[in-house]
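Peer 1: sequence isn't available, so here's the structure alone:
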């Protein structure tokens, strides 16, 4: 029994020594890997240290506008680091151009109705159709299409000036967004001011309880746009009144003739319509109306 106990004690002691040896070896391996130098494949961050007077002067790198140029297009200097974007900020990016295009497309109907000649032309064409006594001829789509292309024809010089003064310089990076907006808006303001009466500007200024602008150039856009629309509607109704007069005379003559003949049940419109169409075609009415509308914007 004492011999067996002694053997077991020796075996346990040997196992304990083996475990301690394995633990010591593992600790040596861990400490060695932690203190090993960084390999050349692993990049290290360079830390800029102050240059001592006695240290040798470092080799200069490529010079930038503010000092030695570092990697990745950066320019270092004593006061800090500047980044050379390589002209990325000189022109608007494709995403900005796409955003501007979508915005203009969404606002195009409102701009067309409020800042161009479209409203006046469409109202005059509609009044002409009513003066003829026609309800759906020409259709609304035809009148709207004719008004649209006449508006583009009239607004072409203004649109070209906006493109040359604001849009193209901004796309080329020659102007900022604010400068392009101000310069591009100037031709449109000039067009609207020429077609707007002083009475409408005074009316809207008084309604808003603001001070009267010293000159027409000082009128804000929030006042100019509704004043322009009112002036366009007034001019359209004046033209429509002039168009109505000859057709009204024809209706009166036809109604009197039917009353004299005792034809009480005959609708005067049915009799006067052919005569009105004949008169309109003989004088080339559409050409006269379009010519008058285009010439009203010539000044």
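Peer 2: Received, thanks. Treat the numbers as computed from the prediction; the structure is a model and nothing was measured.

Peer 1: C-alpha from now on. contacts and neighbour counts both.
Peer 2: OK.

Peer 1: please enumerate the helices of the stretch 151-299 of the chain.
Peer 2: 168-171, 177-194, 198-207, 221-261, 268-282, 285-295 (DSSP state H, counting those that start in this stretch).

Peer 1: and the shortest one, how far out from the chain's middle?
Peer 2: In other words, helix 168-171. Offset of helix 168-171 from its chain centre (C-alpha atoms, centre = their mean, to the nearest Å): 13 Å.

Peer 1: so which bits of that helix are buried?
Peer 2: Residues of helix 168-171 classed as buried by neighbour count (16 or more other C-alpha atoms under 10 Å): 169, 170, 171.

Peer 1: now the fifth one
Peer 2: Buried residues in helix 268-282, counted by 16+ other C-alpha under 10 Å: 268, 269, 272, 273, 275, 276, 280.

Peer 1: which one of the residues you listed sits closest to residue 20?
Peer 2: Ranked by distance to residue 20 (C-alpha to C-alpha), the buried residues of helix 268-282 are led by residue 280 at 117.4 Å.

Peer 1: ok, structure two:
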């Protein structure tokens, strides 16, 4: 008898809990439906050829999704981000601090330095392309052309003549190759398929050159520490463990972070 009463009490408890949960779901669903009905939504009109009067056409929607999908590639391949993040990773390897600073800090620092360096380009794009397009003065095609031009000028300023001529010859472009004394900015009419790989090649060369120069002072410290330990007979003691505090101390005393940030920013100016 006691077991039956306990079973009935437990069953009533579960039924009560189920009823309360069902009531809460019904009330919440009704509230959400009311809010959804009252709130103005974004309408998508697949008839992109017609004047939809504020609705989002299929072509504009596809263009927006393509921009969002290509945003990381645009950030990495068409800005100063590549050089900065490679140099910062070289610095961490030269110091031998393993995961300090962590990747999140290095990427965040590279992003904000990129925003600082690219601020004039972003301002020009906003002034010449986005604001006129937003006000309806120019079309979408004209806005895209005006937005790409400042990026081309920035990339061409950082591109080495040898790399640009190499990709011009590979692509068999009708544009003549760059000659000595000729301004590289005169090639703004070239397509991004030539400018972007030329720019990235030059950026990789500069980043690895800066990384090599960063390694030299820390390598000297490693060699001095290793020679000292060998002369003292401490063969089993890892030289990297002893050299790490000296490398950190030297980097802090010479204001390494300030010098590195200033050099990185000035290398684009």
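Peer 2: Happy to help now that I have it. Computed from a predicted structure; not experimentally measured.

Peer 1: export the helices of the stretch 151-299 of structure 1 to TSV and tack on distance to residue 145 of structure 1?
Peer 2: Output for those, formatted as TSV (distance: least, C-alpha to C-alpha, whole Å):
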stretch	distance to residue 145 of structure 1
helix 168-171	29
helix 177-194	22
helix 198-207	29
helix 221-261	18
helix 268-282	21
helix 285-295	14
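
Peer 1: which among those helices is found nearest to residue 154 of structure 1?
Peer 2: Set against residue 154 of structure 1 and scored by C-alpha to C-alpha, the helices of the stretch 151-299 of structure 1 come closest in helix 285-295, at 6.7 Å.

Peer 1: and that closest one, how far out from the chain middle?
Peer 2: Its chain's C-alpha centre and that of helix 285-295 of structure 1 lie 33 Å apart, by C-alpha atoms, centre = their mean.

Peer 1: mean shift of that helix relative to structure 2?
Peer 2: In the superposition against structure 2, helix 285-295 of structure 1 averages 0.6 Å from its aligned positions (mean C-alpha distance after the TM-score superposition for structure 1).

Peer 1: so that helix aligns onto which residues of structure 2?
Peer 2: Mapped onto structure 2 using TM-score structural alignment, helix 285-295 of structure 1 covers residues 256-266.

Peer 1: please say which position in structure 2 residue 271 of structure 1 maps to.
Peer 2: Aligning on TM-score structural alignment places residue 271 of structure 1 opposite residue 242 in structure 2.

Peer 1: for that match, give me its contacts.
Peer 2: Contact analysis of residue 242 of structure 2 by C-alpha atoms under 8 Å, 6 or more residues apart in numbering lists residue 225.

Peer 1: and it, how close does it get to residue 19 of structure 2?
Peer 2: Applying C-alpha to C-alpha, to the nearest Å, the value for residue 242 of structure 2 to residue 19 of structure 2 is 68 Å.

Peer 1: and residue 80 of structure 2, by the same measure?
Peer 2: 60 Å.

Peer 1: the more surrounded of the two?
Peer 2: Higher neighbour count among residue 80 of structure 2 and residue 19: residue 80, with 26 against 12, using other C-alpha atoms under 10 Å.

Peer 1: return the residue of structure 1 aligned against that one.
Peer 2: Per TM-score structural alignment, residue 80 of structure 2 is aligned with residue 117.

Peer 1: and the strands in the stretch 51-200 of structure 2, which stretches?
Peer 2: For the stretch 51-200 of structure 2, strands defined by DSSP state E, counting those that start in this stretch occupy the ranges 56-57.

Peer 1: most centrally placed residue in structure 2?
Peer 2: residue 75 (4.6 Å; C-alpha atoms, centre = their mean).

Peer 1: show me what contacts the nearest residue to residue 113 of structure 1 once chain neighbours are set aside?
Peer 2: Among residues not flanking residue 113 of structure 1 along the chain, residue 119 sits closest, at 5.7 Å (C-alpha to C-alpha, 6 or more residues apart in numbering). The contact partners of residue 119 of structure 1, taken as C-alpha under 8 Å, 6+ apart, are 113, 229, 232, 233.

Peer 1: scan those residues and report the most crowded one.
Peer 2: residue 232 (24 neighbours).
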